[in-house]
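A.B. asks: this one's sequence-less:
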């Protein structure tokens, strides 16, 4: 009798938990959803996050508002997200640095992807090589030929050590057998843009979207994308795979919630953003800004991140980075 009574109590408690979770999901969202973007306002990740969330909220009873919390290579904002109540009312945006740079360098105590539940991948944005008009280079082949002829003279700008572009330039050197004069620039690609315009750099590595302004003005030219897929927004810039090289680097935008967020709640968020992603408005807009839409849902995105980390860390080990 004692065992039976205890069993009944446990079953009731379990049922209450399930019911409670269902009630929470049914009431979600009970207030406006806070979307933490761990970069300053005005950047690419911020613009994409704002655009898709503005569309996603149209299918929800509450709004989604973006809060920019910059610092510690995205860790400041994302750690605030992971400390929030796991009810789906606070979610966050992850980029390359969130997934690769921070975990690799163990830069911020307490930061961990294990404290997050990944919801979806929204975009992939390949790195590219853009050359300045003043450099005289008109193609990737010309750039590589010059670097082979005179090692350490072709000036290439990238983000600091640990970043995607920093790793990309060293992988490119290994693949092509050249040696660039690599110059790092902290912060956004705006510093590299200024350096290209002033003649301080011959080329730079970042996304084509980051350099779209000076590409459109004719002050710079995209010569290659470090990808195996053609970017539909820049049909004149070939992927590096067409030249026989296998090199894919770049950033992306992921959505995540605090670990422990109910699956039903995750599903509501995911469905809302997937509808926004599929909308004509978002698809037309994202191509205009030069970014490739690339959806992966909650069932697949964690495996993709695990594989990305594994392969990238192996490359870093091989290069001694």
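C.D. replies: Sure thing, it's come through. Keep in mind the model is a prediction, meaning the values are calculated, not measured.

A.B. asks: for the rest of this, base every contact and every neighbour count on C-alpha atoms.
C.D. replies: Fine.

A.B. asks: quick one: the helices in the stretch 101-250 of the chain?
C.D. replies: 102-105, 140-149, 164-176, 190-198, 212-217 (DSSP state H, counting those that start in this stretch).

A.B. asks: any chance of these in a markdown table, plus distance to residue 4 and mean neighbour count?
C.D. replies: A markdown table is the format used below for the helices of the stretch 101-250 of the chain (distance: least, C-alpha to C-alpha, whole Å; neighbours: other C-alpha atoms under 10 Å):
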| stretch | distance to residue 4 | mean neighbour count |
| --- | --- | --- |
| helix 102-105 | 48 | 16 |
| helix 140-149 | 75 | 16 |
| helix 164-176 | 59 | 18 |
| helix 190-198 | 69 | 18 |
| helix 212-217 | 70 | 14 |
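
A.B. asks: take this one as well and set it beside the first:
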């Protein structure tokens, strides 16, 4: 056998063996528990929803997913930790509007770049809601507006951070309705925000229906209106702001990401597992019970969705800055 023939056979064997090696690596992954970075406080809406999702994802992956709450800078500290983690497929994180829009817009965290993220999929997409406590005097959005007009600057609406996902909708709403209200931030998340509403510390809260769902289900709070193009499936009897004559459409999302540089086969394995969660009857039942607004998009679709959301949000934020309604 000539040396040339021998070389060709060796090269052919290497080429044919390569997919088998990659396939074996993919089958071996994951071989240990994953770390799930949660950049919001324990007990809040995002923490509760994403812990629930990760519990189901554990069943699909066959390993544990250990959640770590790393808060601060409107989710920027935890998200930066995710960006800087080893891209070995064993660190993932849950991200929200603030992580991908507020923090980069205001440059809240040095060394922060969304280019350092690889998106794995979405879990929820939902409209902003205006929520009041059950014992408040306002039964409708118009009643709240009338009260605000009667006492300019006295009523308060809470959010989870100035310039963030829930603050901006409240600003836009106040501008559209011609009212002056106080905007009170609770940067540790929707858990403290919800408690402030129920204790009477604030008059209303700008947040998602899913974040308010425990209080709504317990009869402690009610939704006056939602900022979607259509009514929220979790609150079908609640009108949209548009129905009531206020052209205010805002919403949030919860997505999963990994550090940029994650191996394609690891990304694919995770996306397949996360997509499979949405096919589980137990998850669908849980999603309906909690009103989490479950919506699945794969990594590519999520990236396109977020690019559009960021462009739209930045334009609206620039407009609010020009009007003097928002500081940058």
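C.D. replies: Here it is on my side, so go on. In this text the structure is predicted, and so the values were computed from the model without any measurement.

A.B. asks: okay, the helices of the stretch 101-250 of the first structure in JSON lines with distance to residue 241 of the first structure next?
C.D. replies: JSON lines is the format used below for the helices of the stretch 101-250 of the first structure (distance: least, C-alpha to C-alpha, whole Å):
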{"stretch": "helix 102-105", "distance to residue 241 of the first structure": "27"}
{"stretch": "helix 140-149", "distance to residue 241 of the first structure": "12"}
{"stretch": "helix 164-176", "distance to residue 241 of the first structure": "12"}
{"stretch": "helix 190-198", "distance to residue 241 of the first structure": "25"}
{"stretch": "helix 212-217", "distance to residue 241 of the first structure": "22"}
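
A.B. asks: what's the closest of the ones you listed to residue 113 of the first structure?
C.D. replies: Closest approach to residue 113 of the first structure among these is made by helix 102-105 (8.1 Å; C-alpha to C-alpha).

A.B. asks: re the thing from before, of all the helices of the stretch 101-250 of the first structure, which one is nearest residue 302 of the first structure?
C.D. replies: helix 102-105 (15.0 Å).

A.B. asks: show residues contacting the closest one.
C.D. replies: The contact list for helix 102-105 of the first structure (C-alpha atoms under 8 Å, 6 or more residues apart in numbering) reads 73, 75, 108, 111, 112, 162, 313.

A.B. asks: residue 275 of the second structure reaches residue 296, doesn't it?
C.D. replies: Yes: look at residue 275 of the second structure against residue 296 with C-alpha atoms under 8 Å: they come within range, at 6.9 Å.

A.B. asks: about what we covered before: so which of the contacts of helix 102-105 of the first structure wins on neighbours?
C.D. replies: Neighbour counts for the contacts of helix 102-105 of the first structure, by other C-alpha atoms under 10 Å, peak at residue 75, which reaches 24 neighbours.

A.B. asks: got CSV for the contacts of helix 102-105 of the first structure, with distance to residue 234 of the first structure too?
C.D. replies: Below are the contacts of helix 102-105 of the first structure laid out as CSV (distance: C-alpha to C-alpha, whole Å):
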residue, distance to residue 234 of the first structure
73, 29
75, 32
108, 37
111, 36
112, 36
162, 27
313, 30
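
A.B. asks: for residue 269 of the first structure, which of the helices of the stretch 101-250 of the first structure is the nearest?
C.D. replies: Per C-alpha to C-alpha, nearest to residue 269 of the first structure of the helices of the stretch 101-250 of the first structure: helix 102-105, 25.7 Å.

A.B. asks: which residue would you name as the spatial centre of the second structure?
C.D. replies: In the second structure, the residue lying closest to the centroid (C-alpha atoms, centre = their mean) is residue 254, at 2.3 Å.

A.B. asks: between helix 167-177 and the one helix or strand that residue maps to, find me the angle.
C.D. replies: Using DSSP states H and E, residue 254 of the second structure maps to strand 251-259. Strand 251-259 of the second structure runs at 160 degrees relative to helix 167-177, counting by axes from the mean of the first three to the mean of the last three C-alpha atoms, to 10 degrees.

A.B. asks: what does strand 251-259 of the second structure correspond to over in the first structure?
C.D. replies: Strand 251-259 of the second structure corresponds to residues 250-258 of the first structure when matched by TM-score structural alignment.

A.B. asks: mean shift between that stretch and the second structure?
C.D. replies: Following the fit onto the second structure, the mean deviation recorded for stretch 250-258 of the first structure is 1.5 Å by mean C-alpha distance after the TM-score superposition for the first structure.

A.B. asks: list the contacts of that stretch.
C.D. replies: 45, 81-86, 88, 90-96, 115-127, 164-165, 206-207, 226, 266.

A.B. asks: now the buried members of those.
C.D. replies: 45, 81-82, 84, 86, 88, 90-96, 115-127, 164-165, 206-207, 226, 266 (16 or more other C-alpha atoms under 10 Å).

A.B. asks: next step: the residues you listed restricted to strands.
C.D. replies: Residues of these located in strands (DSSP state E): 90-94, 116-126, 206.

A.B. asks: I'd say residue 210 of the first structure and residue 191 touch.
C.D. replies: No: here residue 210 of the first structure does not reach residue 191: they are 11.0 Å apart, not a contact under C-alpha under 8 Å.

A.B. asks: the strand holding residue 254 of the second structure to strand 91-96, inter-axis angle?
C.D. replies: Using the same axes, to 10 degrees: strand 251-259 of the second structure against strand 91-96 is 160 degrees.

A.B. asks: tell me which helix or strand residue 61 of the first structure sits in.
C.D. replies: Residue 61 of the first structure belongs to no helix or strand, assigned by DSSP H and E.
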